[in-house]
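A.B. asks: this is a predicted model, with the sequence first.
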Amino acid sequence: MAFFAFAVAAGPALAETPTIRRVPNQVFAQREDKTLKADIYLPPGEGPFPAILMIHGGAWAGGSRSRMASHAMYLANNGYAVAAITYRFAPVHTFPAQLEDCQAALDWLLDHAEEFDIDTERVGGWGYSAGGHLACLIATMEAEEGANPPQLKAVVAGGAPCDFTNEPPQSERLKYFLGGSRAELPSAYVQASPLQHVTAKCPPIFLFHGTDDSVVPMQDAEAMHDKLSSLGIPTVFYKLEGRGHLGTFIDVDARREALKFLDGHLKLGKS
C-alpha cells in the first residue's frame, strides 16, 4: 500500500515534523461503468482515530474528491482520519445512486477500520453543497430506519439543500438528478430530502450557510436546524454574513467552528 507523507506544522529547523499520511485511490466499490475510490488522510500519532466520511459537492453531477483536500488535511492535522470519496453523477445516474455510493463508502470505511486504525464508535460525516446534502441524508435516513447503533455519530454540512418537497410540481429543474418533476415522482422528492427524515434519533448536526448564497438559499438549512432543535438534537446553525456559496466553502471561521463541534461529539473526554 502506498503512503504519501505531508508536513503539517512548522518547527525548529532540525526538529522532526509531524506528517499526514495520505493513502490515495482506494477502491471501495465497483459499479458497472465506474470504479469508486477514496483518498484516505491519516493524522500524525497513534490511533485509534475518530474518522470522517468527506463528500464533495458539484450539484450531484460533477466535482471531485480532490476539491475536499484542504478540508481533509485540516481535519487530519487535528487528529481525524478522513476518507474523501467519489460517487456516480447525474444525469447518467439519477438518485438514489449517489446516496447508495456514499453509504457503500461508509460501510467500506468501517470494514477497514482496523487497517486505518479507526475507532468505529467515533465516525462522522462532512460535506459541502451536494455533499452536505448527502451527508445529512445518510444520517437522517439511518436514524429514521432505526439503525442501532447509528454509523454516523455527528455531521457537518455546509451550503446544503435539505428539502425538495417545496419544489414547484411541474418544475423540471431537478429532473436531471431526481428523474422527473415533483408531480411525476413525488416520492423521490421526499426520499431525497433530509428534512423529511429527521427524527429524535438523528445524530448531532452542524449546519453552516452564507446569507448571500444564491446557489442554495439557506431557508431549507434553517428549517432543518429548527426541526432538529425542536426534537432536542444537538445542532448549530452557523450563518456567514455576506458570504456566497463559494465564499462559505472556503471560510476559515466556519471550518474552525465545525471542528469545535466535531471535537465535542467525537473526541474522547469531550462532552
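C.D. replies: Ah, there it is. The structure presented is a predicted model; accordingly, all values stated were derived computationally and were not measured. Residues are numbered from 1 along each chain as shown.
A.B. asks: C-alpha only now, for contacts and for neighbours.
C.D. replies: Will do.
A.B. asks: secondary structure element for Ala139?
C.D. replies: Of the helices and strands defined by DSSP states H and E, Ala139 is found in helix 130-144.
A.B. asks: moving C-terminal from that helix, which element do we reach first?
C.D. replies: As assigned by DSSP H and E, the chain's next helix or strand after helix 130-144 is strand 154-158.
A.B. asks: what residues does that next one touch?
C.D. replies: Outside strand 154-158, the residues that touch it by C-alpha atoms under 8 Å, 6 or more residues apart in numbering are 123-129, 131-133, 135-136, 139, 203-209, 248-249, 258, 262, 265-266.
A.B. asks: do the same with stretch 128-143
C.D. replies: Residues contacting stretch 128-143 (C-alpha under 8 Å, 6+ apart): 54-60, 98-99, 102-103, 125-127, 150-152, 155-162, 192-195, 197-199, 201-203, 205, 216, 249.
A.B. asks: which residues in this structure form strands?
C.D. replies: 4-7, 19-30, 35-42, 49-55, 81-85, 118-128, 154-158, 205-210, 235-240 (DSSP state E).
A.B. asks: and the angle for the fifth one with strand 35-42?
C.D. replies: What that stands for is strand 81-85. Between strand 81-85 and strand 35-42, the angle comes out at 160 degrees (axes from the mean of the first three to the mean of the last three C-alpha atoms, to 10 degrees).
A.B. asks: which helices and strands does strand 81-85 pack with?
C.D. replies: If you count contacts as 3 or more C-alpha pairs under 8 Å, 6 or more residues apart in numbering; DSSP states H and E, strand 81-85 packs onto strand 35-42, strand 49-55, helix 69-76, helix 97-111.
A.B. asks: here comes the other one, which I'd like you to weigh against the first:
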Amino acid sequence: MRLLYWSLLIGVAGIISPAHAQMSANSPSVAEGVRAFGDRLGPDVVKGVTELYKPLHEAASKEGVTVTKDIAYGSGERQKLDLYVPSNLPAGAKVPVLVFAHGGGFVRGDKKDVAHFGVYFAQHGIVTALINYTYAPQASFPSGGEDVGKAVAWLREHPEAHPGNVGSIFVSGNSAGATHAATYGFLTSAGKPDDGVRGLILISIPTADAEDLAQQDKVYYGEDASKYPGMSIIHHVADRKLPIFLAVGENDMPSIQRQNKRLVDALFARDCKLPNYKTALGHNHISIIEHFGTADESLGPDILEFIRENAGT
C-alpha cells in the first residue's frame, strides 16, 4: 500500500511539477507554443514567441513605476538609457540598481523591446536602467562593455536622478547584451577603482568563449582569430571576482548551451565551486526574457534573491 501511495504521489508530481506549472501559469497555449519551436532560433521564432507574449505584456500592470526615456549616458547616437524607478519608495530610501543590456546578435534590438523587464524589477523595488548600445559593425569588441561602463558611470555621477544606491549596482544582459555585461564585469572594469558593481546576471550568453564563435558574431569580433583568446570571457574570470548568476533556457540553442558550459567550467576552476546557475525549463532563447512580468516566474524570484544576497546593504 505504501509503495502504491508513493508511486501515485510521484506520478502526480510529474504531471504538475513546479517547473511545468511556472511556464503554464500564463496559459497552456503559451507554453506549448514556445515548446513547439524547439531549440531553433530564426526570424520566425523571434516573431512567433514575441507575439505569444505581446498580449500578456500589454495586459500587465505598469503601476508603481516611473519611467524616464532616452537619457543620454554618452555622446553616441545609441548611447541612451531608459530609467525605471519604483514610485512608492519611502522618502530617502536607497535601493539596488540594475543595468540591463538587450539582445540582438550585436547588430539589432532595442531597449523598448524589454520594457517589461524594466517594469518587473522596478515593481520589485529595484531602480532599473535599460540601455541601448552601438551596433556592429560600427562597434567592435570590447565597445559593448565600454558602453555598459558609461551607463554605470552615468548612474553613479547622477544620484539626484534616481533613488538607487550607487554602491549596489548589478550589471545584466541577455544574449549579446549578456556578452557586453560580462565584458564590462570581467575585462573593461578590471583593475579600476570600485564602481559599485556587486554582481553580474548573464542570461543566455552567446560568446563566453570567442574561440568558438558563430560566423555571424564575427561582425563584432572581427576576422582575426589570433585575437580571439584575449577576447574570451572564460580567460578573464579571474581578473575581477564578482558574484555571478547564469541562466539559460532548457531549449536555448546548442551553441548557447555549449558556451555556458565553458563559462561554468571557467568559474568552477576559479572558485572551486559551481556558480549560481538556473535552467529555465521549457523556455527558449526568446521566451527566457519575454516571460518576465507575466504570471510565469521561472527566473524573476531567483534573480531578486541573488540581488538581495549580494546588495551589501
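C.D. replies: Yes, it's here. None of these values were measured; they are calculated from a predicted model.
A.B. asks: report the TM-score for the pair.
C.D. replies: Superposed pair, TM-score by TM-score structural alignment, normalised by the length of structure 1: 0.81. Supporting alignment: 244 aligned residues with a C-alpha RMSD of 2.4 Å.
A.B. asks: for Ala104 of structure 1, give its distance to His197 of structure 1.
C.D. replies: Using C-alpha to C-alpha, to the nearest Å, we find Ala104 of structure 1 at a distance of 20 Å from His197 of structure 1.
A.B. asks: to clarify, my last question referred to Phe4 of structure 1.
C.D. replies: 39 Å.
A.B. asks: counterpart of Ser75 of structure 2 in structure 1?
C.D. replies: Counting by TM-score structural alignment, Ser75 of structure 2 corresponds to Gln30 in structure 1.
A.B. asks: could you give the number of residues near that match?
C.D. replies: 11 (other C-alpha atoms under 10 Å).
A.B. asks: nearest residue to it in space, please, no chain neighbours.
C.D. replies: Nearest residue to Gln30 of structure 1 in three dimensions, chain neighbours excluded: Leu36, at 6.0 Å (C-alpha to C-alpha, 6 or more residues apart in numbering).
A.B. asks: what do you get for Ala225 of structure 2?
C.D. replies: Glu211 (7.4 Å).
A.B. asks: which one in structure 1 is aligned with the one you found?
C.D. replies: For Glu211 of structure 2, the residue aligned by TM-score structural alignment is Thr165.
A.B. asks: what is the burial count for its match?
C.D. replies: There are 18 residues near Thr165 of structure 1, going by other C-alpha under 10 Å.
A.B. asks: how much space separates it from Val216 of structure 1?
C.D. replies: 15 Å.
A.B. asks: cool, and Phe95 of structure 1?
C.D. replies: From Phe95 of structure 1 to Val216 of structure 1 the distance is 19 Å (C-alpha to C-alpha).
A.B. asks: Tyr80 of structure 1 reaches Ile52, doesn't it?
C.D. replies: Yes. In terms of C-alpha atoms under 8 Å, Tyr80 of structure 1 counts as a neighbour of Ile52; the distance is 6.8 Å.
A.B. asks: these two: which is more packed in?
C.D. replies: The neighbour count for Tyr80 of structure 1 versus Ile52, taken as other C-alpha under 10 Å, is higher for Ile52 (32 against 29).
A.B. asks: the more buried one corresponds to which position in structure 2?
C.D. replies: In structure 2, Ile52 of structure 1 lands on Leu98 (TM-score structural alignment).
A.B. asks: hmm, back to that, which residues touch the match of Glu211 of structure 2?
C.D. replies: 182, 186, 189-190, 193 are the contacts of Thr165 of structure 1 under C-alpha under 8 Å, 6+ apart.
A.B. asks: same check for those residues, but in structure 2.
C.D. replies: Retained contacts for those in structure 2, judged by both residues aligned by TM-score structural alignment, their matches' C-alpha atoms under 8 Å, are 189-190, 193.
A.B. asks: quick one on the thing from earlier: export the strands of structure 1 to TSV and tack on distance to Lys227 of structure 1?
C.D. replies: Converted to TSV, the strands of structure 1 look like this (distance: least, C-alpha to C-alpha, whole Å):
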stretch	distance to Lys227 of structure 1
strand 4-7	41
strand 19-30	34
strand 35-42	32
strand 49-55	23
strand 81-85	29
strand 118-128	19
strand 154-158	15
strand 205-210	11
strand 235-240	10
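A.B. asks: for Arg65 of structure 1, find the nearest of those.
C.D. replies: strand 81-85 (5.5 Å; C-alpha to C-alpha).
A.B. asks: list of residues touching that closest one?
C.D. replies: 36-43, 49-56, 65-66, 68-69, 72, 75-76, 102, 105, 109, 116, 118.
A.B. asks: ok so, going back, measure the match of Glu211 of structure 2 to Phe95 of structure 1 for me?
C.D. replies: From Thr165 of structure 1 to Phe95 of structure 1 the distance is 15 Å (C-alpha to C-alpha).
A.B. asks: and what of Ala84 of structure 1?
C.D. replies: 20 Å.
A.B. asks: more neighbours: the two, which one.
C.D. replies: Ala84 (28 against 21).
A.B. asks: ok, the more buried one to Asn78 of structure 1 distance?
C.D. replies: For Ala84 of structure 1, the distance to Asn78 of structure 1 - C-alpha to C-alpha - is 16 Å.
A.B. asks: Gln26 of structure 1 too?
C.D. replies: 22 Å.
A.B. asks: repeat for Tyr238 of structure 1
C.D. replies: 21 Å.
A.B. asks: the two: which has the busier surroundings?
C.D. replies: When Tyr238 of structure 1 and Asn78 are compared for neighbours, Tyr238 comes out ahead with 19 against 14, by other C-alpha under 10 Å.
A.B. asks: quick one: what's aligned to that one in structure 2?
C.D. replies: Under TM-score structural alignment, Tyr238 of structure 1 pairs with Lys278 in structure 2.
A.B. asks: can you put the contacts of Thr165 of structure 1 in a markdown table and add neighbour count and distance to Phe89 of structure 1?
C.D. replies: Output for these, formatted as a markdown table (neighbours: other C-alpha atoms under 10 Å; distance: C-alpha to C-alpha, whole Å):
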| residue | neighbour count | distance to Phe89 of structure 1 |
| --- | --- | --- |
| Arg182 | 24 | 20 |
| Pro186 | 15 | 21 |
| Tyr189 | 23 | 17 |
| Val190 | 17 | 20 |
| Ser193 | 22 | 18 |
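A.B. asks: residues contacting stretch 260-270 of structure 2, please?
C.D. replies: 204-206, 208-209, 233-235, 237-238, 248, 273-275.
A.B. asks: for these, which one is nearest Ser7 of structure 2?
C.D. replies: Val248 (31.4 Å).
A.B. asks: map the closest one across to structure 1 for me.
C.D. replies: So, by TM-score structural alignment, Val248 of structure 2 is matched to His209.
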